[in-house]
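Undergrad: Everything below, folded, please.
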Amino acid sequence: MGTHRNTQSTPTTQTATTQAARSASGRALILHPVLRGTEDDRSPEASLEEAVGLAAAIDLAVAHAAVVKVSQPRPATLLGGGAVEQYAALMEEAREAGDAIDLVIVDHGLSPVQQRNLERAFKAKVIDRTGLILEIFGERARTHEGQLQVELAALSYQKSRLVRSWTHLERQRGGFGFLGGPGESQLEMDRRLIGDRIIKIKKELGEVRRTRGLHRKARAKVPYPVVALVGYTNAGKSTLFNRMAGADVFAKDLLFATLDPTMRSIRLPTGRTVILSDTVGFISDLPTHLVAAFRATLEEVEAADIILHVRDIAHADSEAQKADVEAILRGLGIDPEHDPRVVEVANKIDLLEAEDHDAAIRRTARADGACAVSAATGEGLDGLFGILDRRVTAGREVVEMDVEHADGATLAWLYAHGEVLDRRDDDHHARLQVAIEPALLARMERQREKRVSA
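TA: You can find the predicted model right below:
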């Protein structure tokens, strides 16, 4: 009936809310349906492994996981009758043995009817892939913007299934009640109440989007180029971000270890300052609710001057993950193959065998706009910084500048925004050879004229 995988994980540190939720949902059964006639670049076993990783991201104890072949999807349960009976019996046996499985995760989309019927058959809580990802995002969101975005996605998801209960207002933080939680009063929420809340959140996110636009305009005036990191979840983006920026962003071997975007300013070897932006990780079959909700965050990627596509080159499904990320980028109007802003970063080369390690370095060295690195060890970072330097300095002109020593503001500005290639001083002047963008040079000249005429 399916490929089985037994696994047992023990929850570690948890928030009070998460602990209460886990006490209600305890052990989980994960089922990955494989529908006949559907094509997937990943093996069913790899997809199941990813689903187990998603469960581990919120410390669920996975008691059993299986790939289930579905020859003909049933409108009532999605899974075939034999599979439903098989896993209902498995859960009954677990209950009789005192190891009840209280949660079933179906790694596929479920209609409200299918979810309800499976809950009746299994006598346990059932959530689908969207519900699981929303639960993870609900726990990971820390900023006000992130919480709004996830709540909007959760409400849109719930509205389509006539929510039975709503516990968000009664939870301390994290999650969205799909797994249960404290204060489960089973408040009945109708479409009108959810709709009102959606309208309110969209207005607030509109303000967030407006604020982000103002921030982008402010950065354009400075201006510091923005370098956005994108990639499949767990590709090592946050580790790379920390290595490049000397920051301490939470980075762990978990799917969706970080959610909210983070920005830091860094200086490249030539002295050029850029803003490094870490964004939410992508994943296969990302729910449309989330893509829409995180539009404000994804706008940072659209507006970036350079986009680093960070890949886990050591992962067995690296190519499939690359395809998923590129599909989302195309949805944002970014063509990874032809957009000059996109740089492919083959990460985790430290996990490759020696022959594959060397081959990855040679392959990326031949490519235009690609490099191989290890965010964990720092190998290859010099090459990545070199690519960034070349990209941000592209289009610069080399000009001769004669600046009085007394004009310290202009000297400081040139060092901050250009690359001083040569400098010769006499008693009153500094004669500089500077590589700088023409637009920046014109702006500086206007500022100097204003100071002189003032």
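Undergrad: From here on, just use CA atoms for contacts and neighbour counts.
TA: Fine.
Undergrad: And the helices in the stretch 301-450 of the chain, which stretches?
TA: Assignment of helices within the stretch 301-450 of the chain using DSSP state H, counting those that start in this stretch yields the ranges 318-331, 354-366, 381-393, 408-417, 438-453.
Undergrad: And the longest one, what's buried?
TA: Burial within helix 438-453, assessed by neighbour count using 16 or more other Cα atoms under 10 Å, is assigned to L440, L441, M444.
Undergrad: okay if I get those residues as JSON lines plus distance to F122?
TA: As requested, these are arranged in JSON lines below (distance: Cα to Cα, whole Å):
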{"residue": "L440", "distance to F122": "65"}
{"residue": "L441", "distance to F122": "69"}
{"residue": "M444", "distance to F122": "70"}
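Undergrad: nearest to A88, of the residues you listed?
TA: The closest of those to A88 turns out to be L440 (Cα to Cα; 67.8 Å).
Undergrad: List the contacts of that closest one.
TA: H417 (Cα atoms under 8 Å, 6 or more residues apart in numbering).
Undergrad: Can you tell me how far it is from V227?
TA: In this view, L440 and V227 are 19 Å apart by Cα to Cα, to the nearest Å.
Undergrad: hmm, back to that, so which of the helices of the stretch 301-450 of the chain gets nearest V249?
TA: Nearest of these (Cα to Cα): helix 381-393, 18.1 Å.
Undergrad: let's see this one next to it:
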Amino acid sequence: MIDDDEFELRPDADGSYDTRTRDTRAWVIHPDIWKSGGHARRPELALEEAVALGHALPGLEVLGGTVVRLPKVHPGKLFGKGKIAELKAEFAANDIELVLIDGPVSPVQQRNLEKEWGVKILDRTGLILEIFSDRAATREGVLQVEMAALSYQRTRLVRAWTHLERQRGGLGFVGGPGETQIEADRRAIDTQLVRLRRQLDKVAKTRTLHRAARAKVPFPIVALVGYTNAGKSTLFNHLTGADVMAKDMLFATLDPTMRRVALPGGGPEVILSDTVGFISDLPTELVAAFRATLEEVLSADVICHVRDISHPETEAQKADVEAILESLKVDKDVPRLEIWNKIDLMPEDERAALVTRAERTENVEAISAVTGAGVEGLIARLGEMLSGDARLEVVDLPFAAGAKRAWLHRQGVIEEESQGEEGYRLTVRWTARQRAEFDALR
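TA: Here you go, the predicted model:
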């Protein structure tokens, strides 16, 4: 991005100068690249999402956006000469300083476009990394974002060192411009990555200890997942009374938030986990970096997939979420509940039909996390899913197994208990998870 001190200071209408730092003027471009079989998504909606990403980053003033249809990608400059000239005129007319390109841009393309347009370029991966960097709050989140950013920067050193063209490796007969400096910088980044991984390992061990502590008095884990801005945090706040950041903004939640809560209406106690929102074309650096953050999803008893059912591309968003869950190797046998959120944004007749369809579809609940409509039914359904696999068993314990007996009492699973000559006979109603936890006790 352009530093604030590079801006030209201009007088206001009254002749005075406003010395407040102003936002960077940005423009969004969505390259609509034709592919055989048609488009996976409508380009206008993809541009709308990209503009929303721009608005999610503080310090940017997004003035507009353009869909650029491309029959093919031009290797050196992404766009053709005519389109580059047309966009250059538009950027000059609007005094644009930063162009956000909603897609991958190679280092060479970025360098060439910046020279042509006289602006800074940020591609989709770079923008998402900027947003994550701004939002990361926990130590783990900060470390993971920094690692992802370094991995991204490592691939773009060709652009960073173009001013060192005099410097060549060896005697200058072989090796590209700036190769010595690029390699030095690459080694520096690798050293930083090793340091960050060590720090992250320490944080991961702490999280493992926390999970082990919860396992001693286990509660079912209910993980909320979904496309970014689907309303997960709003639902989380509704169920827990917590004050998690919930805004109509992409990536309003970054770091995972967990609360132990008794579901209203006499429901079971659970650990409710709110997670970072998913998004199409999520940078591979971030998928890898945030795998640890999503560990609670991997160990969840129920996964609630929260969908913005009012969005025109809700089915495509659903496919993106399922693809990421699959890439995380989430167990397909874990019960899943699909939550059709934001029914309050739909016309009344469509809303009524949608609620009826949800009632007739297995493991689907239609709700509005804002108005509370349908939330009671959702809570009841969660209670059924968490206790539905509970079974009755008889357990014999010797007198010496006092710790195991105390654990069963804390779980509240004992329905009947009697004492014999050699120990206790207990009739318990428990889930497979509770049985496994019991068997692991010493």
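Undergrad: Adding distance to L78 of structure 1, write the helices of the stretch 301-450 of structure 1 out as a markdown table.
TA: A markdown table is the format used below for the helices of the stretch 301-450 of structure 1 (distance: least, Cα to Cα, whole Å):
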| stretch | distance to L78 of structure 1 |
| --- | --- |
| helix 318-331 | 25 |
| helix 354-366 | 41 |
| helix 381-393 | 47 |
| helix 408-417 | 59 |
| helix 438-453 | 59 |
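Undergrad: Can you say which of these is nearest to L286 of structure 1?
TA: Minimum separation from L286 of structure 1 across these (Cα to Cα) falls at helix 318-331, 9.1 Å.
Undergrad: Pull up the aligned stretch in structure 2 for that closest one.
TA: Aligning helix 318-331 of structure 1 against structure 2 (TM-score structural alignment) gives residues 314-327.
Undergrad: what's the matching stretch in contact with?
TA: A40, R41, V225, G226, Y227, F278, I279, S280, R307, D308.
Undergrad: From the residues you listed, which land in strands?
TA: Secondary structure from DSSP state E places V225, G226, R307, D308 of those in strands.
Undergrad: give me the number of residues near E299 of structure 1?
TA: 14 (other Cα atoms under 10 Å).
Undergrad: counterpart of it in structure 2?
TA: By TM-score structural alignment, E299 of structure 1 lines up with E295.
Undergrad: same check, this time on L162 of structure 1
TA: Match for L162 of structure 1 (TM-score structural alignment): L157.
Undergrad: before we move on, which element is the aligned partner of A212 of structure 2 in structure 1 in?
TA: In structure 1, A212 of structure 2 lines up with K217, judged by TM-score structural alignment. Using DSSP states H and E, K217 of structure 1 maps to helix 191-221.
Undergrad: Tell me how far that helix lies from the chain's centre.
TA: 20 Å (Cα atoms, centre = their mean, to the nearest Å).
Undergrad: mean deviation of that helix from structure 2?
TA: Compared with structure 2 after fitting, helix 191-221 of structure 1 has a mean deviation of 1.8 Å; criterion: mean Cα distance after the TM-score superposition for structure 1.
Undergrad: Please spell out which residues along that helix are buried.
TA: I194, I198, I201, L205, V208, R209, R212, G213, R216.
Undergrad: dump the residue contacts of the equivalent of the fourth one over in structure 2.
TA: Pairing criterion TM-score structural alignment: the partner of L205 of structure 1 within structure 2 is identified as L200. L200 of structure 2 sits next to E140, L143, Q144 when contact means Cα under 8 Å, 6+ apart.
Undergrad: Just name the closest of those residues to F91 of structure 2, please.
TA: The nearest one, if we look at the contacts of L200 of structure 2 relative to F91 of structure 2 and count by Cα to Cα, is Q144, at 34.5 Å.
Undergrad: what about that closest one, helix or strand, and which?
TA: helix 139-154.
Undergrad: Please identify the buried residues of that helix?
TA: Result for helix 139-154 of structure 2 [16+ other Cα under 10 Å]: buried residues 140-154.
Undergrad: can you give me the strands for the stretch 51-200 of structure 2?
TA: Here the stretch 51-200 of structure 2 has its strands, by DSSP state E, counting those that start in this stretch, at 60-70, 98-101, 120-123.
Undergrad: Show me what P287 of structure 1 aligns to in structure 2.
TA: Match for P287 of structure 1 (TM-score structural alignment): P283.
Undergrad: got the contact list for that match?
TA: Contacts of P283 of structure 2 by Cα under 8 Å, 6+ apart are T125.
Undergrad: The helix or strand harbouring W27 of structure 2 - contacts with which helices or strands?
TA: Element membership for W27 of structure 2, per DSSP H and E: strand 24-33. The contact analysis (3 or more Cα pairs under 8 Å, 6 or more residues apart in numbering; DSSP states H and E) places strand 24-33 of structure 2 against helix 43-56, strand 60-70, strand 98-101.
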